[in-house]
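>>> only geometry, no sequence info:
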């Protein structure tokens, strides 16, 4: 019986330390994610993947921590969304934040396309008037 207990203690010690190192790795990875040049969808999938890895190690990430990781990884382009979420009296859900960010990205892309189209029209009109 004594030998069995020693074996189980050794197994727990061996695999427990690997779980601890995995937890530390995944938690560090979660909080170091940055959107950068990724699409919003790809960025959010990376954050979700980190949360899922932590959950697979028995570490459930709260909505608050999940949202914090998302907001901390955003560029100043999303400052308006960050301000709305962080100043709200009622806590947002992860799904609510995800929806806001996907909408904000779509709006930014639309505005960027409109500005680009306007610049092309002005450029085309200028070249027509010089001919």
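Nice, thanks for sending it over. Note that this is a predicted model, so its numbers are computed, not measured.
>>> hey, let's count contacts and neighbours off CA atoms from now on
Fine.
>>> buried sites along the longest helix anywhere in the chain?
As assigned by DSSP state H, the longest helix anywhere in the chain is helix 94-129. Going by neighbour count (16 or more other CA atoms under 10 Å), the buried part of helix 94-129 is 94, 97, 98, 100, 101, 104, 105.
>>> so what's the third one closest to, chain neighbours aside?
Taking CA to CA, 6 or more residues apart in numbering as the measure, residue 98 lies nearest to residue 44, with 7.5 Å between them; neighbours along the chain are not counted.
>>> going by secondary structure, the one you found is in what exactly?
helix 40-56 (DSSP states H and E).
>>> got the buried residues for that helix?
For helix 40-56, by 16+ other CA under 10 Å, it's 40, 43, 44, 46, 47, 48, 50, 51, 52, 53, 54.
>>> other SSEs contacting it?
helix 2-32, helix 63-72, helix 94-129 (3 or more CA pairs under 8 Å, 6 or more residues apart in numbering; DSSP states H and E).
>>> got another one to weigh against that:
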């Protein structure tokens, strides 16, 4: 890029110096109607890593489109170009059915806000569902390794949703789901 671009302090230097050509190397999960929390966590890591979160969360406001004399503002042109690149990244990380919901939205911020509002209540419901699943988890006829794997899977999903389960609570959930044949084990662990 030109030297005048690299001196513009309003744009993240990582993008000015080395734009990402293929975002799919960094985003392996496409957004569906049921995986918002996982998709969001991978996208947030990328945005934070390239100092671009302010574009999608709305804290970076665009510079004026034109100067008072009516001439184009180069800072706005660069800002808009970056926003459109981010919009492209967002759109390329969607499944076709989710993409249909955001057709017509023209900024990365608008798309991000739509997802936040459309999927946040689903996300809260999913967190509650996961917590209830962990609370009601029973070993039953499963092998111990299968039972522990189920518990770990639920715990991992809660961690991805930024609601991690403490180790102490995890032990209690696991012990609570064991049948009476494990009563002596539970007693020895709890005493």
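Yep, it's here. In this text, all values refer to a predicted model and were calculated from it rather than measured experimentally.
>>> re the thing from before, could I get the buried residues of helix 94-129 of structure 1 as TSV with distance to residue 74 of structure 1?
Shown next, in TSV, are the buried residues of helix 94-129 of structure 1 (distance: CA to CA, whole Å):
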residue	distance to residue 74 of structure 1
94	15
97	12
98	12
100	13
101	10
104	12
105	11
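>>> let me know the closest of these to residue 59 of structure 1.
residue 94 (17.3 Å; CA to CA).
>>> thinking again about what came up before, could I get the buried residues of helix 40-56 of structure 1 in JSON lines, plus columns for distance to residue 71 of structure 1?
Output for these, formatted as JSON lines (distance: CA to CA, whole Å):
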{"residue": "40", "distance to residue 71 of structure 1": "12"}
{"residue": "43", "distance to residue 71 of structure 1": "11"}
{"residue": "44", "distance to residue 71 of structure 1": "10"}
{"residue": "46", "distance to residue 71 of structure 1": "13"}
{"residue": "47", "distance to residue 71 of structure 1": "11"}
{"residue": "48", "distance to residue 71 of structure 1": "13"}
{"residue": "50", "distance to residue 71 of structure 1": "15"}
{"residue": "51", "distance to residue 71 of structure 1": "15"}
{"residue": "52", "distance to residue 71 of structure 1": "18"}
{"residue": "53", "distance to residue 71 of structure 1": "19"}
{"residue": "54", "distance to residue 71 of structure 1": "19"}
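>>> equivalent range in structure 1 for stretch 84-94 of structure 2?
Across structure 1, nothing matches stretch 84-94 of structure 2 (TM-score structural alignment).
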